[in-house]
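Chemist: Kindly generate the corresponding structure for this input.
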Amino acid sequence: MAKFERRQDERDERRHAEEVKSRAVSFISKHYADRGLIPLCAMAAMHNDLHYYSREMYREFCCMTLEVQNRVLKYCGLDLRVAEGKKLFERCIEAVTDVLCIRFPGDESPFYDGGKYVLRSLERYGGEKIPVERINYHSTYAASPFAINPNSTSSYESCITDVLSESFRGEGSEQPISVLEYEYAFKGTPEIEACRFVTVLAQYIAIYSSKDDDSSKDYGAPGAYAGETISTMEDLFLLAVFEMYIHLVLQEKEA
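Modeler: Take a look at the predicted model:
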């Protein structure tokens, strides 16, 4: 009887393992064209797996068991894993706020009220297309005589990345957030644009404050992998959470 029960348990384990593999492979195959967004699926599940995400890929991932979710990440060769826990977003906002307090103590933070503008990118505008792709801004490179069409507009993120990169190197303003709020008219712009500004800002503060540039771990690079696009405010929100999580929250855990 003991041998029979052991064989039965082994068969059950094999069937379970095969089912987990089948579901993981099926998910990757179905969403292969957008496989670069799989790290954002993990963020969606960790943030709120009960939220009705506009992208089917996120909803489907949230409906899978934790074991299948992490098997998907493993098969994609990622070091990222879905962890059980609560208040991921709150931890991310707290971490990025701490960075500002330490690096730029004389500056103001747009992440007040629990990062409400970042959260509204998902909860109010998640299904909407990201507004304003180009801005009237000319970086130092764009103004050089070697630049192609120096009078053209720049990507939305270009001013944010220029100002933050200089300030984090200690070569720019000691109040970079105030500078950027003025440049992007944060306090007078429509709310969806204000949400976009703060969400992108959180994303790049996390990136530029990271101390783990030489890490051998591969968490993925959503939006720069295989043709997938960050096209909605929902995508943008999850991307910002992803960058805050891998550069700030995970590093704090490993410290």
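
Chemist: going forward, measure contacts between C-alpha atoms and count neighbours the same way
Modeler: Noted.

Chemist: can you give me the helices for this protein?
Modeler: 2-30, 38-48, 56-62, 66-75, 88-103, 112-123, 158-168, 176-183, 191-209, 233-244, 250-254 (DSSP state H).

Chemist: For G220, which of these is the nearest?
Modeler: The stretch from these with the least distance to G220 (Cα to Cα) is helix 38-48; that distance is 6.4 Å.

Chemist: Give me the angle between that closest one and helix 88-103.
Modeler: Using axes from the mean of the first three to the mean of the last three Cα atoms, to 10 degrees, the inter-axis angle of helix 38-48 relative to helix 88-103 is 100 degrees.

Chemist: which helices and strands does helix 38-48 pack with?
Modeler: In this structure, helix 38-48 makes packing contacts with helix 56-62, helix 66-75, helix 88-103, helix 233-244, judged by 3 or more Cα pairs under 8 Å, 6 or more residues apart in numbering; DSSP states H and E.

Chemist: For the comparison step, fold the sequence that follows:
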Amino acid sequence: MNCSDWISIICAGVSLVVTIIIACLQFWQSSRINKFERRQDERDEQRHAESVKAQAVSFISKHYSNRGLIPLCAIAAMHNDLFYYSREMYREFCCMTLEVQNRILEYCELDLRVKEVDGLFEKCIKEMEKVFHAFFPNDDSPFYEGAKYVLRSLEEYGNQEIPILYIKYRPSYKDPNMVAGKIVSSGFDGTSPYHMCIDDTLQRAKGGNHSKKTFKKMEDIYEVSGSFGIEACQFLTTLAQYLAMYGNKNSDSKKDYGHPEDSNNMNTMEDLFLLSVFHMYTELVLNGTE
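Modeler: So this is what the prediction gives:
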């Protein structure tokens, strides 16, 4: 080989070495960038997780005295997160991200989760009406036109206090014709908590006591026959709640969705509406799919 050939070979060798060195440098630089990006992503994820935790803990702490109503916050968000709820707690919960909302429920050790459910209210009413016809097969459903009177409890009377807390009614367990009734009926003033007549009626209907006049008698006791105002809304919303509770066929479920009815701070029609939807959703819709 002449001198020119050797020069070509040397140049090719140098070029190859330089190419290898450049490739190694690029690989090293790429590795550094990837490691940096992974560290950056991990820091971002950690900051995000800390932010979610902080928001969830802050909400629970702020509303600790009303923490029993947190399940109703979830229902409010699922029903309509754009609605202007009268209770600040509901509005604040609706403004949070889905991740924060569910972290709040997780920290409260509840099995309920916020998720997108198309037509939540309509699904609840559909399932609840099945229960109504099972308990009152001889009566027409009062939940006509999409259960408009139940919906009015929120949309028209939401910020108003629940109007009736006691009714003129003697519950079955205070029946003076029964031995136990004689004992507990002493001092009975003729009134009972609002839900007692509905409770008794559904108990009897569950036992197979179906009568064409059963539902009409209940309407008369509550004095809502022919009524279209807030009293009718309270009656039908409460009835829907108890129908859901009695219609639950999966009562042995170990799921804990919360017990907002035990809260002492439920005082508005908005609270009553959300409680009713809560029971329809958890007792009939969710339990029906488990």
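
Chemist: follow-up on the earlier one: kindly reformat the helices of structure 1 as TSV containing mean neighbour count.
Modeler: Putting the helices of structure 1 into TSV (neighbours: other Cα atoms under 10 Å) gives the following:
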stretch	mean neighbour count
helix 2-30	13
helix 38-48	23
helix 56-62	18
helix 66-75	19
helix 88-103	18
helix 112-123	20
helix 158-168	18
helix 176-183	17
helix 191-209	22
helix 233-244	27
helix 250-254	10
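
Chemist: so can I have TSV of those helices showing distance to P150 of structure 1?
Modeler: Compiled in TSV, the helices of structure 1 are given as follows (distance: least, Cα to Cα, whole Å):
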stretch	distance to P150 of structure 1
helix 2-30	42
helix 38-48	35
helix 56-62	39
helix 66-75	42
helix 88-103	33
helix 112-123	32
helix 158-168	14
helix 176-183	19
helix 191-209	24
helix 233-244	28
helix 250-254	39
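
Chemist: And the ones you listed: which comes nearest F146 of structure 1?
Modeler: Ranking the helices of structure 1 by proximity to F146 of structure 1 (Cα to Cα) places helix 158-168 first, at 18.1 Å.

Chemist: Over which residues of structure 2 does that closest one lie when aligned?
Modeler: Taken onto structure 2 by TM-score structural alignment, helix 158-168 of structure 1 occupies residues 196-206 there.

Chemist: starting at the chain centroid, how far to that stretch?
Modeler: Counting by Cα atoms, centre = their mean, to the nearest Å, stretch 196-206 of structure 2 is centred 26 Å from the centre of its parent chain.

Chemist: again, but for stretch 168-178 of structure 2
Modeler: Averaging C-alpha positions (Cα atoms, centre = their mean) puts stretch 168-178 of structure 2 35 Å from its chain's average.

Chemist: picking that back up, ok, which of the helices and strands packed on helix 38-48 of structure 1 comes nearest V132 of structure 1?
Modeler: Taking Cα to Cα, helix 233-244 is the member of the helices and strands packed on helix 38-48 of structure 1 nearest to V132 of structure 1, at 11.6 Å.

Chemist: Quick one: the residues in structure 2 that that closest one pairs up with.
Modeler: Taken onto structure 2 by TM-score structural alignment, helix 233-244 of structure 1 occupies residues 269-280 there.

Chemist: Now do the matching stretch: everything it contacts.
Modeler: By Cα atoms under 8 Å, 6 or more residues apart in numbering, the list of residues contacting stretch 269-280 of structure 2 from outside reads 71-72, 75-76, 85-86, 121, 124-125, 127-128, 150-151, 153-154, 157-162, 234, 237-238, 240-241, 244-245, 260-261, 266.

Chemist: Give me the distance between the residue most central in space within structure 2 and K217 of structure 2.
Modeler: Within structure 2, one residue has its C-alpha closest to the average C-alpha position: by Cα atoms, centre = their mean, that is I75, at 3.2 Å. From I75 of structure 2 across to K217 of structure 2, the span is 32 Å (Cα to Cα, to the nearest Å).

Chemist: Ok, S141 of structure 2 next?
Modeler: According to Cα to Cα, S141 of structure 2 and K217 of structure 2 sit 15 Å apart.

Chemist: what does the residue nearest to the centre of structure 2 align to in structure 1?
Modeler: That one, I75 of structure 2, aligns with M43 by TM-score structural alignment.

Chemist: Quick one: residues contacting its match.
Modeler: Taking Cα under 8 Å, 6+ apart as the test, what M43 of structure 1 contacts is V82, L238, V241, F242.

Chemist: Rebuild the residues you listed as TSV, extending it with distance to G170 of structure 1.
Modeler: Converted to TSV, the contacts of M43 of structure 1 look like this (distance: Cα to Cα, whole Å):
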residue	distance to G170 of structure 1
V82	36
L238	29
V241	26
F242	26
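
Chemist: now structure 2: which of these match?
Modeler: Here those are checked against structure 2 with both residues aligned by TM-score structural alignment, their matches' Cα atoms under 8 Å, and the contacts held in both are V82, L238, V241, F242.
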